[in-house]
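Q: what shape does this take:
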Amino acid sequence: MTSTRNGPTTHGGDVGPTATDTGVSTGGGATSARKGSAEVKSPLLSWKLAAGVVGVLLLLVLSLLTGVYDIFGGDGGAEMFQITRVPRTIALVLSGAAMAMCGLVMQLLTQNRFVEPTTTGTTEWAGLGLMLTVIVYPDASILARMIGAIIAAFIGTLVFFLFLRRVSLKSSLIVPIIGIMLGAVVGAISTFVAVQADMLQSLGIWFAGSFTSILRGQYEILWVVVIVVIAVFIAADRFTVAGLGKEVATNVGLNYNQVILIGTILVAIATGVVTVVVGSLPFLGLIVPNIVSMIRGDDLRSNLPWVCLLGIAIVTICDLIGRVIIMPFELPVSVILGVVGAAVFVGLLLRQRKRG
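A: Sure, this is the predicted structure:
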């Protein structure tokens, strides 16, 4: 069995991916590193997926019913339900699915299990873009802030890929270390600019991922990530083949650099929108794809529904914990995600070291 840098693997006897007139299909070549041999792709729709959908729906119902305000007996309970609970739950769905999906795409494109927006500096770049937009245009609308964050996230992700191409040693640990270092530098720049502009408190609020302030009229821009998810699903086979490496992708007729550019744009859009509306959701894109890949393999198209579902479930559970652990106050969801994500990250590192 041969592998390409911690990424998806191909079995020695399999037929490689083939190019078609309409795109690139993975055929039998892109198989899981953990399965070890070519398998028939599992159908997108199955009873297991239906059970997962039901489980996530139950969590979302619980989210709608959890809170300090009595929506059943309190004055204006129905109005409060529509203004706060429904928008918050929709935001959980959209942001959880988007950030989990971003992690999966970035892990394929970089061929590294430890890569996601918060370990590549993408989130820090989005925050810097958001802050610069507010400094230049103090009365900027949420759409203008989103555009500024997306542009900065795109530039930052491109910078990360450029650094990656110039690093000769691309072990499983070197790649995220580069991203974390870049993120730390950008974060330091953001802090310096925030101090000079007297916006340090605003910067802290932006990076503290929380759904507390999600209200009707302030979250609707998150629906943009639905378009991103659809685009990722359409380009899923191309991303999967690109995950086999530039040489393999080029041999089957795939424009590797174009696919990298498309993936970067989609990740930047999703990260920028979520950062503006919710804030940072650390390690979510790291936890979810690794869990799904360990169970199902590395085919993006069949994994995408599961990645979105698990991302929604984890964000919702962490948000529920943050709401009830010190009720009537709330902990930001980023605090819970940070603790859980750090533990999973360390576990993955130890597992990688054990496997050699």
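Q: CA atoms for contacts and neighbours, from now on please.
A: Will do.
Q: ok now stretch 269-277, how far from the chain's centre?
A: Relative to the mean C-alpha coordinate of its chain, stretch 269-277 is positioned 10 Å out (Cα atoms, centre = their mean, to the nearest Å).
Q: ok, and what's touching it?
A: The contact list for stretch 269-277 (Cα atoms under 8 Å, 6 or more residues apart in numbering) reads 95, 98-99, 102, 117, 122-123, 126-127, 130, 142, 145-147, 149-150, 153-154, 206-207, 209, 214, 218-219, 221-222, 224-225, 228, 280.
Q: one more: stretch 207-222?
A: Residues from elsewhere that reach stretch 207-222, judged by Cα under 8 Å, 6+ apart: 82-84, 87-88, 91-92, 94-95, 127, 143, 273-275, 277-281, 319, 330, 332-334.
Q: buried subset of these?
A: Applying a neighbour-count criterion of 16 or more other Cα atoms under 10 Å, the buried members of the contacts of stretch 207-222 are 84, 87-88, 91-92, 94-95, 127, 273-275, 277-281, 319, 330, 332-334.
Q: helices - which of those residues land there?
A: Judged by DSSP state H, helices contain the following of the buried ones among the contacts of stretch 207-222: 87-88, 91-92, 94-95, 127, 273-275, 277, 319, 333-334.
Q: let's have those in CSV, adding distance to residue 53.
A: Converted to CSV, these look like this (distance: Cα to Cα, whole Å):
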residue, distance to residue 53
87, 20
88, 19
91, 17
92, 15
94, 15
95, 17
127, 32
273, 25
274, 23
275, 26
277, 25
319, 18
333, 22
334, 24
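Q: the structure of the following sequence is requested for comparison with the preceding one:
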Amino acid sequence: METPEPVRLLLFIVVVLLPLAVASLFTGVSSVSLSTLLNGDARAAMILVESRVPRTVALIFAGSGMAVAGTIMQMLARNRFVEPSTAGTVESAGLGILTVLLLAPGLPVFLKMLVAAAFALAGTLLFLAILRRIPLRSVLMVPLIGIMLGGVISAITTFFAYRYNMQQSLGAWMTGDFSAVLRGRYELLWFSFAMTVMAYIAADRFTVAGLGEDFSTNLGLNYTRVMALGLGIVSMVTASVVVSAGMVPFLGLIVPNVVSMIMGDALRRTLPWIALSGAALVLACDIVGRTVNAPYEIPVGTVLGVIGSGFFLYLLLRKQSRAA
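A: This next block holds a predicted model:
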């Protein structure tokens, strides 16, 4: 007898996600353990509440949100190689942050996120507009165009950051490092969680939209409205993660493709697995980054960049071997 889907999800949470979250709470330079907490160590309790718990929650929200955002982009672009870091979305959010730092540095963090989301949306729309104008003879052209567009936007951002001596400040925003996440500095990621829930509610619409505009319109779906909703979710998730912790690359590429290989493309079924797997992967990468060179930390973005680039090459080689 096959195990019901909710039971399998619960088992994944208990066996994989929960142990990673507990390990994240008790991994770090400062000594925080069950024994110190039970002995009433005030400093250990303060570190746990002020730093470790917010960091773990931020990792879970960022991982699940970026994985779901990558899934939505792949459905809307109808390409397995697309995600925020291969479509210019993340770089556009970085340009938005630099614009705020130059023109209105005193702006509240929430408004910085909205500006970054607007730039991320504009960058994604530009990417989709370019795809409509270029005849695509290979699916590999789509991520290539996105990477080139991201490179151009990143070059513009770097130029202005260098011109106004803002490179160090911009680097602090774009590193993908959760070490500075404290209580009071991660709450924007609740927007990422809300967008993830919204994506699950609209999962069936995204699945139909992934079949193409003509087909989905014939089925009675408002394709333009679904596109707008999907791009809005991607932009808000990307902006909240970039503003809170920086760039988390390739996450939306790795997790959706792995889950799709195992479970197919029905988002109503796979989206919870994608969200939980994304959270687990980011937690695992953060633990690796904290332990492999302790007491120093390797940013999550760096660890994911290594893993993600290798997986990207694997997908390319797999695609070519199947085409041959």
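Q: what's the TM-score here?
A: Overlay of the two chains. TM-score (TM-score structural alignment, normalised by the length of the second structure): 0.94; 314 aligned residues with a Cα RMSD of 1.2 Å.
Q: returning to that earlier point: list buried residues within the contacts of stretch 269-277 of the first structure.
A: Buried among the contacts of stretch 269-277 of the first structure by 16+ other Cα under 10 Å: 95, 98-99, 102, 117, 122-123, 126-127, 130, 142, 145-147, 149-150, 153-154, 206-207, 209, 214, 219, 221-222, 225, 228, 280.
Q: among those residues, name the ones in helices.
A: Secondary structure from DSSP H places 95, 98-99, 102, 122-123, 126-127, 130, 142, 145-147, 149-150, 153-154, 206-207, 225, 228 of those in helices.
Q: which position in the first structure pairs with residue 192 of the second structure?
A: Structural alignment (TM-score structural alignment) places residue 192 of the second structure against residue 225 in the first structure.
Q: doesn't residue 93 make contact with that match?
A: No: using Cα atoms under 8 Å, residue 225 of the first structure is not in contact with residue 93; the gap is 10.5 Å.
Q: just say helix, strand or coil for the aligned residue in the second structure for residue 138 of the first structure.
A: In the second structure, residue 138 of the first structure lines up with residue 105, judged by TM-score structural alignment. With DSSP: H, G, I helix; E, B strand; the rest coil as the basis, residue 105 of the second structure sits in coil.
Q: now the match of residue 192 of the second structure, nearest residue through space, not along the chain?
A: Spatial nearest neighbour of residue 225 of the first structure, excluding adjacent residues (Cα to Cα, 6 or more residues apart in numbering): residue 270 at 5.6 Å.
Q: tell me the counterpart of the one you found in the second structure.
A: Aligned partner of residue 270 of the first structure by TM-score structural alignment: residue 237.
Q: which SSE is its match in?
A: Applying DSSP states H and E as the criterion places residue 237 of the second structure in helix 223-244.
Q: now that helix, how far from the centre of its chain.
A: Put simply, helix 223-244 of the second structure sits 11 Å off its chain's centre (Cα atoms, centre = their mean).
Q: how about stretch 34-51 of the second structure?
A: For stretch 34-51 of the second structure, the distance to the chain centre is 31 Å (Cα atoms, centre = their mean).
Q: next one: stretch 165-173 of the second structure
A: Centre-to-centre, stretch 165-173 of the second structure and its host chain are 21 Å apart (Cα atoms, centre = their mean).
Q: whereabouts in the first structure does it align?
A: Taken onto the first structure by TM-score structural alignment, stretch 165-173 of the second structure occupies residues 198-206 there.
Q: give me every residue that touches the spatially most central residue of the second structure.
A: Centroid-nearest residue in the second structure: residue 66, 2.2 Å away (criterion: Cα atoms, centre = their mean). Shown in contact with residue 66 of the second structure (Cα under 8 Å, 6+ apart): 237-238, 241, 248, 251-252, 278.
Q: state the distance from the counterpart of it in the first structure to residue 226 of the first structure.
A: In the first structure, residue 66 of the second structure lines up with residue 99, judged by TM-score structural alignment. Distance from residue 99 of the first structure to residue 226 of the first structure, counting by Cα to Cα, to the nearest Å: 12 Å.
Q: how far away is the residue nearest to residue 67 of the second structure when sequence neighbours are not counted from residue 304 of the second structure?
A: Nearest in space to residue 67 of the second structure, with sequence neighbours left out and distances taken as Cα to Cα, 6+ apart, is residue 252 at 4.2 Å. Applying Cα to Cα, the value for residue 252 of the second structure to residue 304 of the second structure is 11 Å.
Q: which one of those two is surrounded by more residues?
A: More crowded of residue 252 of the second structure and residue 304, by other Cα atoms under 10 Å: residue 252, with 31 against 23.
Q: hang on, that one in a helix?
A: Yes: using three-state DSSP, the assignment for residue 252 of the second structure is a helix.
Q: trace it over to the first structure, please.
A: Aligning on TM-score structural alignment places residue 252 of the second structure opposite residue 285 in the first structure.
Q: pretty sure its match sits against residue 107.
A: No: between residue 285 of the first structure and residue 107 there is no contact under Cα under 8 Å: 9.0 Å.
Q: joint contacts of those two?
A: Listed as contacting both residue 285 of the first structure and residue 107 by Cα under 8 Å, 6+ apart are 115-116.
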